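In: Here is the input, now give the coordinates:
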Amino acid sequence: MVGPSRALLLVIAIACCLSSSAMNVTYDGRAIIIDGQRRVLISGSIHYARSTAEMWPDLIQKAKEGGVDAIDTYIFWNAHEPSRGEYNFEGNLNFIKFIKIVQDAGLYVVLRIGPYVCAEWNYGGFPVWLHQIPGIELRTNNDIFKAEMQTFTTLIVSMIKKEKLLAPEGGPVIITQIENEYGNFIKKYGDSGKKYIQWCADMAKSLNVNVPWIMCQQADAPSPMINTCNGFYCHKFKPNRPSIPKMWTENWTGWFKGWGESQPHRPVEDVAYAVANFFASGGTFQNYYMYHGGTNFGRTSGGPYLTTSYDYDAPLDEYGNIRQPKWGHLKQLHSAIKMMEKILTYGEVNTTQLGNALAVTKFSINETSSGCFLTNANQSNDANATYNGNTYLVPSRSISILPDCEKEVYNTAKVTTQTSLMVNKPVKSTKLSWKWHSEIMEDTLNGKGSFSNESLLEQIMTTGDASDYLWYMTSVTLNKSSTSWRKKMNLRVKTKGHILHAYVNNRLIGSGYATKGSYKFDFEQEAELRDGHNFITLLSATDGLANYGAFFDLQKAGIDGGPVELIGNGKEKIDLTKNKWSYKIGLNGEMSKIYLPSASHGLNWNSDRLPINKSMTWYKTTFEVPDGNDSLVLDLQGMGKGHAWVNGQSIGRYWPSFLAADSGCEPCDYRQKYDSDKCRTECGMPSQRWYHVPKSFTTKGPNTLILFEEVGGDPSQVSLQTVTIGTVCANVVEGSILELSCQGSRSFSKIQFASFGNPEGSCGSFKKGSCEAPDALAVVKKACIGRSNCSINVTANAFGPSECSDLSRRLAVQAIC
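Out: Model prediction:
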């Protein structure tokens, strides 16, 4: 039994322990302050809803190993409250669990509640049921909207308070965000927009989170909100008050991708240059958007017309693999920046122009401690910069970091990290045997819907986004004796998008879809009519709802108001717009959940005569998962457009028949200022061919794959593949330490190329230069063959004599895992 005095001591000890883990988070004009110390903070965005709970620990650990201090994530309102007052925080929506895993890893959390998020997420994260509330206006000074927003925001804050996840309670959450990028469009909302943003600030403050609140892209953010910057470059950004720090909440590591677009890339040299430039200009908080992009599972992609993959060319790829050299080069940058943390946050700064676009920015504390950024802003020429009696080779458009203003420890353009080329390998033991079933359409093709109206309805308001699909059905009676009669007439439909399939008398007469950027289009196709009664059935489909822009929530879809016309003899029009129209939301297979392998649908799947290029068809097969930890993907080349499920879990929409334009893939030069149209690859190819199958979606036994094919494809071309490192390359200067890794259990099996001297070319096309050390290949083989990781000191002592003594020597290596 514990006596009163011992019990009291025990309580005090526990209280002291708890209080010691609590953090006091404030800020001043230099930095975020944690427990009295100004901090340089490097953060990375990982969205819990774009991966799986099983992936979270590995993603977070890799971010930590990459030198990240904090994990940044949005909260996705429409995922958590799909129906008004009904909440979902299970599975990969368990953000509380996600935050606790981040905490266990010893990292901070930046919680961007929004609850508008943009994020290329469906409807910007808003539930579509908001749109259906009478009298509501979103993101403005509207009492109905503000009440809903406050209810949800308060719920999220209450949940993190209950779990003691805020920093003052011992949790990892050090920063919270309200609203998102509203300043980009506030002028279009007029005075109501200004009142709304003030309300947002007041409401956030009333929640008493006791950590700083931020508003990104909000130049007029009211106190105590901190306004922050989003973009490819933020070194010129200035906070709106001298009492707040310079913060960069979104450093876009790449870009998102739409259907019909090529693959975007952002060179790591440019990312690193932007980061170094930001810290050199007084910034102290920087967040990568994204550090891991992930996957738009289900129907979560926004746009419209955004791909299921949200890879974003991030340091961790869609599947969670380390993307090299981006991950490694930025890791080295973080280490160099952290060496100057105290100097950057407490030191005085002075910039000296050295001429010819060269400059040195020096941070110093009482002349006893200093750190320097040596910048070459010239986009064409490398330079030898002399400073403090030392000479440094600074490549064009790069920054060298000298933590003591003497020794260069890092340069943004000198990439010494390996390049990893990933390969997709078919799973040899898996041969897919398909069954199929046509979508049941007897009801809709014959005009039988769930409800009717005397007008053509707008799709989003009508469906509440419960499905991508809305059927519009009507009929018309024609008479051969009419002056407009013609056996073959043109059906003309004006639609606000995004996709349309037209049926006349049970026959598909044609399909159409909008081009990205303009989702309205006119459909016109010849149809064979008959004397008497004719059925007109139009299937309208959406592909993600708008997520960005002023009044984005008012963007319409479907055959809203039409008109719908038949063009007859002499171009005489028969207007069907004001007919009685029947409606049905969704597909029959969708409503009966045919994609669930355990459900009883009363269906007999056909196993013979596999149909090819047949629209509105469900396909079913089973597969076994290969052993090992390699990422798993579905190669859907040959398919048209549709949706895929593995064991009943959606891996998203697919559209591999939508090809990128043949043009636009020009050589990439990191020295030129980046924008999202540069450094593109895979022109003329499917915008997305491979689709992520998370291992947690699968089992050891047979797994069920179900595809719904909307426009027609060839499932016999579909295959299951693994993603792994194929080739590893590096090209590093003498004096460096070369580290190579196969990133897993695999080991190096072959060294294809190794040369220490002045090798030429790049990964995949290395060749020997005019001189080299003769033993380079043997040295690399000895160090690496049979190992999953190897490390080599790149020195003349290690590689032996060469004829390159007067040159700057390099080691180039290409190896196979």
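In: alpha carbons only for contacts and neighbour counts from here, please
Out: Fine.
In: Report how many residues lie close to Ser582.
Out: 22 (other Cα atoms under 10 Å).
In: quick one: contacts for the residue nearest to it when sequence neighbours are not counted?
Out: Nearest in space to Ser582, with sequence neighbours left out and distances taken as Cα to Cα, 6 or more residues apart in numbering, is Ser452 at 4.1 Å. Neighbour list for Ser452: Lys580, Trp581, Ser582, Tyr583 [criterion: Cα atoms under 8 Å, 6 or more residues apart in numbering].
In: Sequence B follows; please return its structure for comparison with A:
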Amino acid sequence: MWSCAGRRRRRLLAGLFLLLLAAVVMRRFNLTSIIPMRFWGRVLGLQAKDSQFLLEEKPFRILGGSVHYFRVPREYWRDRLLKMKACGLNTLTTYVPWNLHEAVRGTFDFSGNLDLQAFLRTAEEVGLWVILRPGPYICSEWDLGGLPSWLLQDPEMQLRTTYKGFTEAVDSYFDHLMPEVVHLQYKNGGPIIAMQVENEYGSYAQDQNYMAYIKQALLNRKVVELLVTSDNKDGLSAGFVHGALATINFQKLEPKLLSSLSEIQKDMPVMVMEYWTGWFDSWGGPHNIFDADEMVERVEAVIRSGASINLYMFHGGTNFGFMNGALHFDEYKSTITSYDYDAVLTESGDYTAKYFKLRNLFSRILETPLPPLPVVLHKASYGAILMQQYISLWELLPSLIEPVKSEYPINMENLPVNNGNGQAFGYTLYETLILGGGTLYFHDYIRDRAQVFVNTQYIGHLDYNIQELSIPNRQGYRQLQILVENCGRVNYGLNLNNQRKGLIGDVFFNKTSLRNFKIYSLEMKPSFMESLRGASPWSAIPDSAVGPAFFRGSLQVQYMPQDTFLKLEGWEKGVVFVNGQNLGRYWNIGPQETLYLPGTWLQQGFNEIIVFEEHLGGRIIHSTDLAFLGRVQYVV
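Out: Now for the predicted structure:
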């Protein structure tokens, strides 16, 4: 017979087994969001106390790095996070882009490359904690700072304030986003140890009630982990909200910069939420580089001071499609497609000098062996790709697109397309009739760049700096065509409410407002590209391959597809699609000279390449195993 002590041991073991089984089942079927549960030993979570972080009452140092799932093909998430872990980091930070998850108002997408739960689970499996930065605004050199363009359909919209039209949209978004993540919080057995309240609001600060509203919106939706804010030094006091830990963002470690946090919060740990490991690039500018030794010296100084740190970016990735943002202070500057950022890992996930120097630093500080380095994915040079077919934009219209007829120009966001959600990205073509010749004037109503044609013949281009064009005189009525490109909405600053694109006001011809437009939405979504494949007549590329036009060719891959880079030498400006995937924009003004093509988007055998060229096309695209990001300028 069993003794009493033996029976007690058996009951204890059986109880522990049942608890463990319940935990596994609840996590497997996401039941933790339905049945609140405190996992064994997970009660207090991450705390900011007595000038240090504590995780379950034990001192904890955040060594973090930023990777954005929406800038990296899903098949490469694990590779990038394993490399983060092998560098010595213990925490992942990521933004959440509202404009991708709710591209159409009221329709939410958390699938495929937007499967946020899968990304966070991958981080957990790799052994990383997570600081989640859900916005709603994220900046991140991303179109409109991650806010969906349909918000701008409201002429009175006041973004990032407690304006009712904005808060109602945010509440609906959070109602759908938070159930995706709250069960992945630390106290519910997941990897999320902290969550950020908005992002860099101190640099905006238009509404003193806004940050308290966002904080409460998170708390109301079962967020139980540590709340934080993040700002640069000038925005610290305006971006701070009681009940959240203030953190700081910078690249240059100025005297007393870290101690400035103590001016708004006493006896709290110091956290650098964004230590900028490099910098982003704008079209027409240089490729920005930040010296590796200088960067590592500053990281070491932060750590030696006792602070925690997050490297922004650890791996930048790519602004695929039309998702790049822009800056507009003294002049408008559109961000390039690559988000390489001169970060710790390259755009394609390769190691850099910064990586090895940081790994050496962290191994010395941690005084423990680091995981082995994951292998680097090979890059392929597939050589010259011959473009074989051509179709002019003028030949496609209106057979492929039903135009909107309007007496007045309509901005992109307010076009009655996409089930009332307007047009978010791409190009918009405005057509009307003119009589005779004269001066075409736009009064700063072009957003952001336009090509002007008369009877499909190119006249010139307009942008923020060029506001008028001369139209040659001819007899009779002629068709005026204005092809306007949304080059990227501003992602930072006080200009967010003024980011409607296309023609945002009247066009004047000889001081008379033009009327009676046909407007074509050219968002170039997957459905459009699918229709384009079957369009006719595709023909052989003419000797003078003038755009706007689509060019088609094929890349043949014999063996297992590998990453490569496409170099469009001889082309001028446009967008590249491979097997329906939008790789992003190219432009011969640089600095970027190649587009990153992930091997996971290729297939063995035939791969279709379609190029939309705005002005002057070529016949050949070169596939190379090296990225060329342009002329270098060192960031001081």
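In: returning to that earlier point: can you say which helix or strand has the residue nearest to Ser582 of structure 1 in it?
Out: For Ser452 of structure 1, the host element (DSSP states H and E) is strand 451-453.
In: C-terminal to that strand, what's the next element?
Out: helix 459-463.
In: Quick check: which helices or strands does the biggest strand by length in structure 1 pack against?
Out: Under DSSP state E, the strand in structure 1 containing the largest number of residues is strand 719-733. Using 3 or more Cα pairs under 8 Å, 6 or more residues apart in numbering; DSSP states H and E, the elements in contact with strand 719-733 of structure 1 are strand 419-426, strand 631-635, strand 737-741, strand 810-816.
In: Tell me where the stretch 551-700 of structure 1 has helices.
Out: Shown for the stretch 551-700 of structure 1, the helices assigned by DSSP state H, counting those that start in this stretch span residues 588-591.
In: Matching Arg449 of structure 2 against structure 1, which residue comes up?
Out: Counting by TM-score structural alignment, Arg449 of structure 2 corresponds to Ile499 in structure 1.
In: What of Ala217 of structure 2?
Out: Taking TM-score structural alignment for the superposition, Ala217 of structure 2 sits opposite Met203 in structure 1.
In: now Trp129 of structure 2
Out: Using TM-score structural alignment, Trp129 of structure 2 sits opposite Tyr108 in structure 1.
In: same deal with Met313 of structure 2?
Out: Looks like Met313 of structure 2 aligns to Met290 there (TM-score structural alignment).
In: Wait, that match touches Ser45, no?
Out: Yes - if you go by Cα atoms under 8 Å, Met290 of structure 1 and Ser45 touch, sitting 4.9 Å apart.
In: For these two, indicate the residue with more neighbours.
Out: Met290 (29 against 24).
In: which residues are in contact with the host helix or strand of the more buried one?
Out: Using DSSP H and E, Met290 of structure 1 sits within strand 285-292. The contact list for strand 285-292 of structure 1, computed with Cα under 8 Å, 6+ apart, reads 31-32, 40-47, 59, 63, 72, 246-254, 275, 311-312, 314-318, 320.
In: Would you mind getting the angle between the longest strand of structure 1 and strand 631-635?
Out: When axes from the mean of the first three to the mean of the last three Cα atoms, to 10 degrees is applied, the directions of strand 719-733 of structure 1 and strand 631-635 differ by 120 degrees.
In: and the angle for strand 719-733 of structure 1 with strand 810-816?
Out: Put simply, strand 719-733 of structure 1 runs at 160 degrees to strand 810-816, going by the same axes, to 10 degrees.
In: The nearest residue to Ala105 of structure 1 once chain neighbours are set aside: which element?
Out: Computed as Cα to Cα, 6+ apart, the closest residue to Ala105 of structure 1 that is not its neighbour in sequence is Gln61, at 6.8 Å. Using DSSP H and E, Gln61 of structure 1 maps to helix 56-65.
In: which bit of structure 2 covers that helix?
Out: Going by TM-score structural alignment: helix 56-65 of structure 1 matches residues 77-86.
In: returning to what we had before: mark which of the contacts of strand 285-292 of structure 1 are buried, thanks.
Out: Among these, the ones that count as buried by 16 or more other Cα atoms under 10 Å are 31-32, 40-47, 59, 63, 72, 246-254, 275, 311-312, 314-318, 320.
In: wait, isn't Phe290 of structure 2 in contact with Val344?
Out: No - applying Cα under 8 Å as the test, Phe290 of structure 2 and Val344 come out as separate, 10.7 Å apart.
In: anything in contact with each of the two?
Out: When contacts are counted by Cα under 8 Å, 6+ apart, Phe290 of structure 2 and Val344 are jointly contacted by Thr277.
In: next SSE after the helix holding Gln61 of structure 1?
Out: In N-to-C order, the element after helix 56-65 of structure 1 by DSSP H and E is strand 70-74.
In: Now that following strand on structure 2. Mean distance?
Out: Following superposition, strand 70-74 of structure 1 is found to deviate from structure 2 by 0.6 Å on average (mean Cα distance after the TM-score superposition for structure 1).
In: can you name the residues of structure 2 that the very next helix or strand once past that strand overlays?
Out: Using DSSP H and E, the helix or strand that follows strand 70-74 of structure 1 towards the C-terminus is helix 77-80. With TM-score structural alignment applied, helix 77-80 of structure 1 matches the range 98-101 in structure 2.
In: Can you name the residues in contact with the matching stretch?
Out: Counting by Cα under 8 Å, 6+ apart, Phe108, Asp109, Phe110, Leu114, Gly135, Pro136, Tyr137, Gly146, Leu147, Pro148, Ser149, Tyr173 sit against stretch 98-101 of structure 2.
In: Those, buried ones only, as a ChimeraX selection?
Out: In ChimeraX, a selection of the buried entries from the contacts of stretch 98-101 of structure 2 looks like this (16+ other Cα under 10 Å):
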select :108,109,110,114,135,136,137,146,147,148,149,173
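In: Any figure for the gap between the equivalent of Ser338 of structure 2 over in structure 1 and Asp317 of structure 1?
Out: Using TM-score structural alignment, the equivalent of Ser338 of structure 2 in structure 1 is Ser309. Distance of Ser309 of structure 1 to Asp317 of structure 1, given as Cα to Cα, to the nearest Å: 10 Å.
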